[in-house]
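Enquirer: no FASTA, just this:
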């Protein structure tokens, strides 16, 4: 029994993203620059919103939460990838893999929920501007943030506990640069048909359903913009929504590419590149 427990807690091997070629050294350096820019930009956004009392509104509060999620999201994977690449090691402990999987899945799900709430915030601001202060109070914004964090964390915790109780193959090689769900699933030795169905249901709840809600919100927003008589009001409305709509398109597009493709169309390289872009 003791030997079995030790085996179940063995390290995983992360295949990584880069090798020692000059091209990959350049790509690694570029990735680190983008990472530092992302960390600096999100940190600065959070500090500015916190420091400026004029930005203490529901919209900017939700934006600060999104920046915090983005900051934690990239920090969950990139530093470990960089450490392994620079040190020449490829291993990650069982606990480290479980923790990384839990955090990445939690933050990804939280962003999906929060982006949906932010689309509702834009809907209220444009379609019901006179009632915005009543409908989108600070309490409502706080509840939206809490629901995003808790809902995604509970889903991630359940999936992580179930996933890490499966028997893994001897090599425990994960064909990715972090412990991503589809990559870890491929290293399991056993029948995971039932579990894959639960993963698919979660994917629908956290991707498809939010996309439908976001699309509904922007359908009403577009209808309201078309009815506006002032060209200036239309420009302001488009300016208000364009940045959020861009983030929604990039985020959900990358998630759909990473998690909703049939297994027959998946390749390790596509999964790595798709997740890195996300």
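Expert: Here it is on my side, so go on. From a predicted model like this one, the values you see are computed outputs, not experimental measurements.

Enquirer: contacts, neighbours, all on C-alpha from now
Expert: OK.

Enquirer: for the stretch 101-250 of the chain, just list every one of the helices.
Expert: 132-135, 138-163, 181-185, 193-203, 209-227, 231-259 (DSSP state H, counting those that start in this stretch).

Enquirer: another one to put next to it:
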């Protein structure tokens, strides 16, 4: 089966809803869906988090990270206090991060695993940048921006998780890249994961989207975060995402603000990465 046939096969399975998820992803999905309810009682949220030991440990760790404890408050040692500090929206994003991360857990090929690790590093940097850019530049919800950035490469993670079965599927060969197939796969994976439509639309717009001036949408936020990310996606060459001129960005983000955003995001990415590796 060549690359074109492999993409067609995976896309056809995705359209039928025949998506292969690791068991751990399904468990994290159950938590994520429950937390999606803004009226979810605190006691139920605590029970759900405690039912997943990895999520519990990461929630407590994240609440003590510089990202959520900038004032140097007391160390959190329990799930209840961690949820109160992090908040439901970020707990939801954390569950989504677990889902994304688990897609790479079953990869055996060393080269594919390396790509998955680079994609994860890219995702964390984009997530931290998006949260700050939303707050400082575009005015969209920082919580929504964080969540959207965490899941913006979920289609790529899914393809990497299936690439062991299809040797050469993700080799850098733009002539055989099938963007239409990948878009279908990404759309169906997001549907299966229950990604809200506004977030899904922004993610789908990343491939061909262009920055508007001034930037004020979730798509603009994701485009800027990807542009500033110090870690590139290993799938970037194949996707040929449209470049955004620094001269255009200079119109609304001066050099001083750009440095500030990058420095804060780098600190957040380091603390978030450490917390999520618990």
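Expert: Arrived safely, thanks for sending. Keep in mind the model is a prediction, meaning the values are calculated, not measured.

Enquirer: TM-score for this pair?
Expert: The TM-score (TM-score structural alignment, normalised by the length of structure 1) is 0.32; 144 aligned residues with a Cα RMSD of 5.7 Å.

Enquirer: so of the helices of the stretch 101-250 of structure 1, which one's packed in deepest?
Expert: Greatest average neighbour count among the helices of the stretch 101-250 of structure 1 goes to helix 181-185 (a mean of 19), per mean count of other Cα atoms under 10 Å.

Enquirer: what's the closest of the helices of the stretch 101-250 of structure 1 to residue 79 of structure 1?
Expert: helix 181-185 (18.7 Å; Cα to Cα).

Enquirer: how far out from the middle of the chain is that closest one?
Expert: 16 Å (Cα atoms, centre = their mean, to the nearest Å).

Enquirer: of all the helices of the stretch 101-250 of structure 1, which lies closest to residue 27 of structure 1?
Expert: So among the helices of the stretch 101-250 of structure 1, helix 231-259 is nearest, using Cα to Cα, at 19.8 Å.

Enquirer: mind giving me the packing neighbours of that closest one?
Expert: helix 94-127, helix 209-227, helix 268-277 (3 or more Cα pairs under 8 Å, 6 or more residues apart in numbering; DSSP states H and E).

Enquirer: okay, how far is it across stretch 116-135 of structure 1, tip to tip?
Expert: End-to-end span of stretch 116-135 of structure 1 (Cα to Cα, to the nearest Å): 16 Å.

Enquirer: what comes up buried for that stretch?
Expert: 116-127, 132, 135 (16 or more other Cα atoms under 10 Å).

Enquirer: could I get those as CSV with distance to residue 74 of structure 1?
Expert: Converted to CSV, the buried residues of stretch 116-135 of structure 1 look like this (distance: Cα to Cα, whole Å):
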residue, distance to residue 74 of structure 1
116, 21
117, 22
118, 21
119, 23
120, 26
121, 26
122, 26
123, 29
124, 31
125, 30
126, 32
127, 34
132, 33
135, 33
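
Enquirer: ok, the residue nearest to residue 184 of structure 2 when sequence neighbours are not counted - how many residues close by?
Expert: In space, and not counting its chain neighbours, residue 184 of structure 2 is closest to residue 11: 6.2 Å by Cα to Cα, 6 or more residues apart in numbering. By the measure other Cα atoms under 10 Å, the count of residues near residue 11 of structure 2 is 22.

Enquirer: correct me if wrong: residue 11 of structure 2 contacts residue 179.
Expert: No: using Cα atoms under 8 Å, residue 11 of structure 2 makes no contact with residue 179, being 10.9 Å away.

Enquirer: element containing the closest residue in space to residue 60 of structure 1 that isn't next to it in sequence, please.
Expert: Nearest residue to residue 60 of structure 1, sequence neighbours excluded (Cα to Cα, 6+ apart): residue 49, at 6.7 Å. Using DSSP states H and E, the element containing residue 49 of structure 1 is helix 22-51.

Enquirer: quick one, which of the helices and strands packed on helix 231-259 of structure 1 is nearest to residue 85 of structure 1?
Expert: Residue 85 of structure 1 lies closest to helix 268-277 among these, at 15.1 Å (Cα to Cα).

Enquirer: need the helices and strands packed on helix 231-259 of structure 1 in a markdown table with distance to residue 194 of structure 1, can you?
Expert: Below are these laid out as a markdown table (distance: least, Cα to Cα, whole Å):
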| stretch | distance to residue 194 of structure 1 |
| --- | --- |
| helix 94-127 | 19 |
| helix 209-227 | 22 |
| helix 268-277 | 22 |
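
Enquirer: tell me how far the one residue sitting closest to the centre of structure 1 lies from residue 217 of structure 1.
Expert: Geometric centre of structure 1, nearest residue: residue 108, 2.4 Å, by Cα atoms, centre = their mean. Separation of residue 108 of structure 1 from residue 217 of structure 1 (Cα to Cα): 21 Å.

Enquirer: same check, this time on residue 193 of structure 1
Expert: Residue 193 of structure 1 sits at a distance of 35 Å from residue 217 of structure 1 (criterion: Cα to Cα).

Enquirer: with residue 163 of structure 1 instead?
Expert: 35 Å.

Enquirer: same question for residue 154 of structure 1.
Expert: Distance from residue 154 of structure 1 to residue 217 of structure 1, by Cα to Cα: 26 Å.

Enquirer: ok, now residue 151 of structure 1?
Expert: 21 Å.

Enquirer: and residue 277 of structure 1, by the same measure?
Expert: Distance from residue 277 of structure 1 to residue 217 of structure 1, by Cα to Cα: 26 Å.

Enquirer: with residue 4 of structure 1 instead?
Expert: 52 Å.

Enquirer: could you do residue 115 of structure 1 as well?
Expert: Per Cα to Cα, residue 115 of structure 1 is found 12 Å from residue 217 of structure 1.

Enquirer: residue 274 of structure 1 too?
Expert: From residue 274 of structure 1 to residue 217 of structure 1 the distance is 27 Å (Cα to Cα).

Enquirer: residue contacts, residue 107 of structure 1?
Expert: Listed by Cα atoms under 8 Å, 6 or more residues apart in numbering, the contact partners of residue 107 of structure 1 are 69-70, 72-73, 149, 152-153.

Enquirer: mind putting those residues into TSV with distance to residue 61 of structure 1?
Expert: Listed next are the contacts of residue 107 of structure 1 as TSV, based on distance: Cα to Cα, whole Å:
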residue	distance to residue 61 of structure 1
69	13
70	14
72	17
73	18
149	14
152	19
153	20
